[in-house]
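> Just a sequence and a predicted model for now, questions to come.
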Amino acid sequence: MRIVLEFAPSDGKLSLPLHYNSEVQGLIYRNLDRALSRWLHDEGMPLGKRRFKFFTFSRLLGRYRINGDTIEFSGPVRVHIGSVHEEILESLALHLLREPQVRLGKEPCEVAGIEVEPLPRISRPMLVRTLSPITVYRTLYTAEGKRKTYYFNPSEEEWEELILANLRRKARALGWEKPRLEGLTGAHIRPVRVGKRDERIMRYRETVIKGWTGIYELDLPEPFFLLAYDAGLGAKNPQGFGMVELFGSD
């Protein structure tokens, strides 16, 4: 399930840190039922040492200009939010309908609209466009034993492998059985229109994260496509990474 929220800044302008993902994430957590928010933040759905939150969100969409370390939006601002757990989005929507005056970061806004996105028509393969960067990585160690995070790019073979492996782990965390998991055999995600300008170097709190925007060919069985569509592709989805939309289907 996916929804689109529209915010109207109180004075017509919304000023946020240039790297604002934690502000959007914080708005989501603050506007859920308290017990649901605590479960989502602290627990999620475990698989081994990993815990999956199964939600993601887009970049903020609207007219903006960048001034140093801040980004200023003029007029309405929209954000897409997806989750495999409908109760999360229902709780968020109900809370915002009851209390439409919110803060995005430190800025007061009013919720001007809430829409439920229609389900996409699925075929194989499909073209998708990123609404937030896709990121996958491995943690490596130098000869001196120092920990280093290596972020892959779409031209590297491991990029696709890690995205598909991540998608399989998400399915396992949801309790999918082995025959259903085997449907991912032969699936692929390939860059179609991706260049150097699509590289995004972002900061989430104190962590630097590298990801990629662009247009990709996605060939997945329908259950896996819907999982990726609602929960995001790749890693760090709850921090605002890996959301896609259909491209060229109108």
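Okay, I see it. Residues are numbered from 1 along each chain as shown.
> only C-alpha atoms for contact and neighbour calcs from this point on.
Noted.
> what's the neighbour count on residue 75?
Other residues within reach of residue 75 by the criterion other CA atoms under 10 Å amount to 16.
> so which helix or strand takes in it?
Counting by DSSP states H and E, the element that carries residue 75 is strand 70-83.
> ranges for the helices of the chain?
For the chain, the helices defined by DSSP state H cover 21-30, 34-42, 86-98, 157-173, 178-181, 222-231.
> Tell me which of these sits most buried.
Ranked by average neighbour count under the criterion mean count of other CA atoms under 10 Å, these are headed by helix 222-231 at a mean of 21.
> From the contact counts, what lies against that one?
Helices and strands touching helix 222-231, as assessed by 3 or more CA pairs under 8 Å, 6 or more residues apart in numbering; DSSP states H and E, comprise strand 55-57, strand 70-83, helix 157-173.
> how about 7 Å then?
If contacts are counted by 3 or more CA pairs under 7 Å, 6 or more residues apart in numbering; DSSP states H and E, helix 222-231 sits against strand 55-57, strand 70-83.
> ok, the closest residue to residue 217 other than its chain neighbours to residue 193 distance?
Sequence neighbours aside, residue 127 is the residue nearest to residue 217 in space, at 4.6 Å (criterion: CA to CA, 6 or more residues apart in numbering). To residue 193, residue 127 is 10 Å away according to CA to CA, to the nearest Å.
> Could you name every residue contacting both of these two?
In terms of CA atoms under 7 Å, 6 or more residues apart in numbering, residue 127 and residue 193 are both contacted by the residues 215-216.
> before we move on, the earlier item: can you put the helices of the chain in CSV and add distance to residue 56?
Putting the helices of the chain into CSV (distance: least, CA to CA, whole Å) gives the following:
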stretch, distance to residue 56
helix 21-30, 9
helix 34-42, 12
helix 86-98, 11
helix 157-173, 13
helix 178-181, 22
helix 222-231, 6
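> try this one next to it:
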Amino acid sequence: MLLELQPQLKGREIPINYQYELSATIYKILAKADTGYAKWLHDNGFMSENKRFKLFSFSRLIVPRYGIDKERQRLIIHSDFIRWHITFLPERSTQQFVQGVFNDQRIEISDHVSGVSFAIREVQVMPLLKYAPVMEFETMSPVCVSRRNEWGKADYLSPEDSDYASGLLIGLLARYRALYGHDYKGDTSINFQLLGKVKPILVKIKAGTSGQTFVKGYQYKFRLALAEELMRIAYEGGLGEKCSLGFGMIKLN
């Protein structure tokens, strides 16, 4: 789904690390349409082996003209319109439901320093994936894959790490189990190949609060060979970890 957002009169500055605020915005919009569904999604999501999956992902904001205030950690919006992509996996989130929920809404992206109010001027439902056994994609938000170290902390893996592809597969199989309630029984082979340069992205979550944490992801173009059911989950629900916090959205290259 593609949203076209128009900044309103209240300021033109948002935090550079806005992923957490965007995630909260999705819940707020869903809550306006169906409080029970939004609360369940927030509190529970889809369960698999005691892990919770929200099964949606979203892109970084596409801002044609902007400035950066590094000292104040602000993104200054100069464009009259910006774009934002969101994808949903739950069956409840059909095209009609999602499009109806987001049409003619207003959202606010802000923290304790500054924020911007936006009007959603247009909602476009994007075409479904036309599957092929080997496909090429690029990331629209950083992809995060981690591995626990000996101290129980997360080591964020580079796409060039030998364990990276298996980490992607583990996440997709867990999402499949959460969505359908049973293990995937088909072909679980995966072939992941980078196409070009890799860009690391370090993101602050809950920036400036006592709960502030850092998550590292990577942006890149890649070729992927994967079974159709798992390829669709990657395309519609995100790739890697922490997708509902603004990681792992991909598009066709």
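Received it, and whenever you're ready, just let me know what you need. Quick caveat: nothing in here was measured; it's all calculated off a predicted structure.
> on that earlier part again, how much space is there between the alignment partner in structure 2 of the residue nearest to residue 217 of structure 1 and residue 227 of structure 2?
Taking TM-score structural alignment, residue 127 of structure 1 has residue 136 as its aligned residue in structure 2. Remark: distance between residue 136 of structure 2 and residue 227 of structure 2 (CA to CA) = 14 Å.
> Map residue 230 of structure 1 across to structure 2 for me.
So residue 230 of structure 1 corresponds to residue 236, using TM-score structural alignment.
> Now do the contacts for that match.
Contact partners of residue 236 of structure 2, counting by CA under 7 Å, 6+ apart, are 87-89.
> if you set the cut-off to 10 Å instead, what comes out?
Contacts here follow CA atoms under 10 Å, 6 or more residues apart in numbering; on that basis residue 236 of structure 2 touches 1, 55-58, 86-90, 128-129, 230, 249-251.
> Just the buried ones from those, in PyMOL syntax?
Below is the selection syntax for PyMOL that covers the buried ones among the contacts of residue 236 of structure 2, with 16 or more other CA atoms under 10 Å defining burial:
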select buried, resi 1+55+56+57+58+86+87+88+89+90+230+249+250+251
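> Name the nearest of the contacts of residue 236 of structure 2 relative to residue 46 of structure 2.
In terms of CA to CA, no member of the contacts of residue 236 of structure 2 lies closer to residue 46 of structure 2 than residue 55, at 7.6 Å.
> if I pick the closest one, what's in contact with it?
The contact partners of residue 55 of structure 2, taken as CA under 10 Å, 6+ apart, are 41, 45-46, 87-90, 175-176, 178-179, 233-234, 236-238, 242-244.
> what do we get in structure 2 for residue 18 of structure 1?
Using TM-score structural alignment, residue 18 of structure 1 lines up with residue 16 in structure 2.
> so residue 203 of structure 1 makes contact with residue 210?
Yes - shown here, residue 203 of structure 1 and residue 210 form a contact pair, counting by CA atoms under 10 Å, at 8.6 Å.
> Look at these two and report which has more neighbours.
Here residue 203 of structure 1 and residue 210 are compared on neighbour count by other CA under 10 Å; more neighbours surround residue 210, at 19 against 15.
> show me the contacts for the aligned partner of that one in structure 2.
Residue 210 of structure 1 maps onto residue 216 of structure 2 when the alignment is built from TM-score structural alignment. Contacts were defined as CA under 10 Å, 6+ apart; by that measure residue 216 of structure 2 touches 142-146, 155-158, 200-204, 247.
> Sort out which of these are buried, if you could.
Using 16+ other CA under 10 Å as the burial test, the contacts of residue 216 of structure 2 include 142-146, 156-158, 203-204, 247 as buried.
> Of these, which is the nearest to residue 31 of structure 2?
After measuring these against residue 31 of structure 2 - CA to CA - the closest member comes out as residue 247, at 22.0 Å.
> Which residue in structure 1 aligns with residue 177 of structure 2?
Per TM-score structural alignment, residue 177 of structure 2 is aligned with residue 172.
> Report the contact partners of the residue nearest to residue 217 of structure 1.
Taking CA under 10 Å, 6+ apart, we find residue 127 of structure 1 in contact with 189-192, 215-219, 244-249.
> next one: residue 80 of structure 2
Listed by CA under 10 Å, 6+ apart, the contact set of residue 80 of structure 2 reads 5-8, 63-65.
> what about structure 1, which of those residues hold up?
Retained in structure 1: 5-8, 63-64, out of these (criterion both residues aligned by TM-score structural alignment, their matches' CA atoms under 10 Å).
> Which one of those residues is nearest to residue 100 of structure 2?
Distances from residue 100 of structure 2 to those, taken as CA to CA, are shortest for residue 5 (15.8 Å).
> any idea how far the aligned partner of that closest one in structure 1 lies from residue 18 of structure 1?
Aligned against structure 1 by TM-score structural alignment, residue 5 of structure 2 finds its counterpart in residue 7. Note on residue 7 of structure 1: its distance to residue 18 of structure 1, by CA to CA, is 18 Å.
> Neighbour count for the two, which is higher?
Each of residue 7 of structure 1 and residue 18 has its neighbours counted (other CA under 10 Å); residue 7 has more, 23 against 15.
> Could you pull out the strands in the stretch 101-250 of structure 2 for me?
Read by DSSP state E, counting those that start in this stretch, the stretch 101-250 of structure 2 holds these strands, from start to end of the chain: 106-110, 115-124, 134-139, 146-148, 154-156, 191-205, 213-225, 250-252.
> what about the first one, distance to the chain center?
By that I understand strand 106-110 of structure 2. When C-alpha coordinates are averaged (CA atoms, centre = their mean, to the nearest Å), strand 106-110 of structure 2 and its chain have centres 17 Å apart.
> quick check: angle from that strand to strand 115-124?
140 degrees (axes from the mean of the first three to the mean of the last three CA atoms, to 10 degrees).
> In strand 106-110 of structure 2, which residues have enough neighbours to count as buried?
Of the residues in strand 106-110 of structure 2, those buried under the neighbour-count criterion (16+ other CA under 10 Å) are 106-110.
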